[in-house]
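>>> what follows is a protein structure lacking sequence information:
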């Protein structure tokens, strides 16, 4: 049996350098949600994105890190 790290947990790289921006499918995989959810977040303004000349959307990895609310310790 072979153990592999899920692709969503491997930071994307370009020629060995960490990617600063990713596509919608990669962003969705990184957050563990659907492409459609990423597009809804972009449409609502919750997630900034840029449209490339090809029409594809580009999302900064730093913006993905900022998605969601910080969670503190649970109270017993």
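It's in. Here the structure is a predicted model, which is why all the values come from computation and not from measurement.
>>> hey, let's count contacts and neighbours off CA atoms from now on
Will do.
>>> which parts of the one helix or strand residue 36 maps to are buried?
Per DSSP states H and E, residue 36 falls inside helix 35-44. The neighbour-count check on helix 35-44 (16 or more other Cα atoms under 10 Å) flags 35, 38, 39, 42 as buried.
>>> and that helix, what other elements does it pack with?
When contacts are defined as 3 or more Cα pairs under 8 Å, 6 or more residues apart in numbering; DSSP states H and E, helix 35-44 packs onto helix 24-31.
>>> what's the angle from the helix it packs on to helix 35-44?
100 degrees (axes from the mean of the first three to the mean of the last three Cα atoms, to 10 degrees).
>>> helix 24-31 packs against which elements?
helix 35-44, strand 57-60, helix 61-65.
>>> possible to save those as a markdown table with distance to residue 13?
Shown next, in a markdown table, are the helices and strands packed on helix 24-31 (distance: least, Cα to Cα, whole Å):
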| stretch | distance to residue 13 |
| --- | --- |
| helix 35-44 | 20 |
| strand 57-60 | 13 |
| helix 61-65 | 11 |
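>>> hold the first one in mind and look at this next one:
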């Protein structure tokens, strides 16, 4: 299946605005992130497990266990603080 990736803020600067990713059926957000990390730099350093990165599936903030479907939009972004 294919999902559409979007990157925001500092991740966008390092990785570009968007790309598509081919994943097996039933893949999770965490598996998508790991697939990108496995591609090597710049993905490996920007999305490393020790980096604070949030995800949104079809514009809803989600956790790593969320299951992806063909055509989904998966966005990665740094945590945001406000005041």
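That came through, no problem. Everything numeric in this text was worked out from a predicted model, so none of it was measured.
>>> quick TM-score on the pair, please.
Counting by TM-score structural alignment, normalised by the length of the first structure, the TM-score of this superposition works out to 0.29. Behind it: 43 aligned residues with a Cα RMSD of 4.0 Å.
>>> out of the helices and strands packed on helix 24-31 of the first structure, flag the one nearest residue 17 of the first structure.
Among these, helix 61-65 comes nearest to residue 17 of the first structure, with 13.1 Å by Cα to Cα.
>>> buried ones in the longest helix seen in the second structure, by neighbour count?
In the second structure, taking DSSP state H as the definition, the longest helix is helix 29-38. Residues of helix 29-38 of the second structure classed as buried: 29, 30, 31, 32, 33, 34, 35, 36, 37 (neighbour count, 16+ other Cα under 10 Å).
>>> return the member of the residues you listed nearest to residue 19 of the second structure.
Of the buried residues of helix 29-38 of the second structure, the one sitting nearest to residue 19 of the second structure (Cα to Cα) turns out to be residue 36, at 10.9 Å.
>>> is it true that the closest one touches residue 44?
Yes - look at residue 36 of the second structure against residue 44 with Cα atoms under 8 Å: they come within range, at 7.0 Å.
>>> what about the strands in the second structure?
Secondary structure of the second structure (DSSP state E): strands located at 2-7, 18-22, 54-57, 60-62, 73-77.
>>> using TSV, please lay out those together with mean neighbour count.
Output for the strands of the second structure, formatted as TSV (neighbours: other Cα atoms under 10 Å):
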stretch	mean neighbour count
strand 2-7	18
strand 18-22	13
strand 54-57	19
strand 60-62	13
strand 73-77	21
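>>> picking that back up, quick one: closest of the helices and strands packed on helix 24-31 of the first structure to residue 21 of the first structure.
In terms of Cα to Cα, the element of those nearest to residue 21 of the first structure is strand 57-60, at 4.1 Å.
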